[in-house]
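> sequence isn't available, so here's the structure alone:
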């Protein structure tokens, strides 16, 4: 009983830290694996820069806010002054990892806490198809090489922030007998995901939920 209560407390804590939820596409079940994960350089954290930094001060390689997102972010900050851009980026990266891991594991309960209903439904359908085929995934997020806010908007109190994640993912798909039918955990795929998170500002729910996903 204590173990169950402890798990519930951990789940509640993680839910409060989330800034996301799932989208409409997965894109991480079977992909070509061009190079070994150990050959890739480890991710280097990108230091956040102020939104109002002068254009000449921006490093196009390391900045984590694209110019077209700045007006939307200013509107969101004005609409809810407790909003912190760097904290959002860190939370979005954590949510990206947790969402992928929940999907790969087929944990629909965890996904329900992370995504908006239509996204949860889409992920649930993909999980159901995988189960019907008797397939399992052994995927691993090797690293998030870069996380960038590519767009942001505010419509009334409805805020949306789009993140682009450049990541390395190692993937294995097994059949019902446990045989590997695709992928390798010793290799990594470069992925470029575009996820949009949404939230109603000044609402009691502090969590941003994943409203849409896409790939570049």
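Now that the structure is in, tell me what you want to look at. Quantities reported herein were computed from a predicted structural model and do not represent experimental measurements. Residues are numbered from 1 along each chain as shown.
> going forward, measure contacts between C-alpha atoms and count neighbours the same way
Will do.
> for residue 165, which non-adjacent residue is spatially closest?
Residue nearest to residue 165 in three dimensions, not counting chain neighbours: residue 147, with 4.7 Å by Cα to Cα, 6 or more residues apart in numbering.
> for whichever helix in the chain runs longest, which outside residues touch it?
Ranked by residue count, the top helix of the chain under DSSP state H comes out as helix 85-105. With contacts defined as Cα atoms under 8 Å, 6 or more residues apart in numbering, helix 85-105 is touched by 17-22, 29, 48, 108, 110-111, 114, 123, 127, 136-141, 144, 147-149, 163.
> adding another structure so you can compare the two:
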């Protein structure tokens, strides 16, 4: 197994993190939209809707129906979640998940433990820290780049009690390179991206006052 494959496997093995975001939530009338760190267009001067022009919020069923066709079980699950949390928006959730996917991978690759602490449960943060420490001890420095996310599709959704669970399949191109302590490439190539197919499952208590989604499972599609 090449070092490149090991690195990608480590990502799948250790991801189980808490996402401090507002994935899949849209403001109701009279609410200020909350801009998440995962919003693709977020910035210090992000645009706002004109004053006095509130946007109508579609009914939960309409927001589900507006997306691409789902398998019946997935659509039913999304409807149940949307009915339990009327601000839930599947399209916004997917966009937020795409941003989270990039943010998490890049934080892990650059070994940013402080950033990962803010994104992970303590146990998962420790796992990430251990993986980073092992990488450092081996004298390996990843120089990876998420070239593009080709696909982000909801593949499963369910509501069990207060817990909403949504699985998203990501198909992404990653240019993976490993360098030694002297900066010499020992594996991979930035000119040859590898297709990676991951399935991440997010969970959130729909009645919680906090908009936190937790990444509870990762798998390779």
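Nice, I can see it. All figures in this text were calculated on a predicted structure; none of them were measured in a lab.
> report the TM-score for the pair.
Scored against TM-score structural alignment, normalised by the length of structure 1, the superposed chains reach a TM-score of 0.70; 168 aligned residues with a Cα RMSD of 2.6 Å.
> my read: the residue nearest to residue 165 of structure 1 touches residue 191, true?
No - with contact defined as Cα atoms under 8 Å, residue 147 of structure 1 does not count as touching residue 191 (11.9 Å).
> give me the common contacts of those two.
165, 166.
> these two: which is more packed in?
Using other Cα atoms under 10 Å, the more surrounded residue of residue 147 of structure 1 and residue 191 is residue 147, with 24 against 18.
> what segments of structure 2 are helices?
3-14, 60-65, 72-84, 90-109, 113-119, 122-137.
> how about the shortest one: buried residues?
Residues of helix 60-65 of structure 2 classed as buried: 60, 61, 63, 64 (neighbour count, 16 or more other Cα atoms under 10 Å).
> quick check: the farthest pair among those?
60 and 64 (6.5 Å; Cα to Cα).
> overlap of the contact sets of those two?
79, 89.
> how far away is residue 109 of structure 1 from residue 88 of structure 1?
23 Å (Cα to Cα, to the nearest Å).
> who has more neighbours out of these two?
Taking other Cα under 10 Å, residue 109 of structure 1 and residue 88 do not tie; residue 88 has more neighbours (18 against 11).
> structure 2: which residue goes with that one?
Under the alignment (TM-score structural alignment), residue 88 of structure 1 maps onto residue 93 of structure 2.
> do the same with residue 180 of structure 1
Using TM-score structural alignment, residue 180 of structure 1 pairs with residue 185 in structure 2.
> what's near enough to touch its match?
Residue 185 of structure 2 sits in contact with 177, 178, 179, where contact means Cα under 8 Å, 6+ apart.
> what residues are up against the closest residue to the first one other than its chain neighbours?
Excluding the flanking residues, the one nearest residue 177 of structure 2 by Cα to Cα, 6+ apart is residue 188, at 4.3 Å. With contact taken as Cα under 8 Å, 6+ apart, residue 188 of structure 2 is in contact with 4, 175, 176, 177, 178.
> verify the stated contact: the fourth one with residue 192.
The reference is to residue 177 of structure 2. No - the criterion here is Cα under 8 Å, and residue 177 of structure 2 misses it with residue 192 at 9.6 Å.
> more neighbours: these two, which one.
Neighbour comparison, residue 177 of structure 2 and residue 192: the larger count goes to residue 177, with 23 against 12 (by other Cα under 10 Å).
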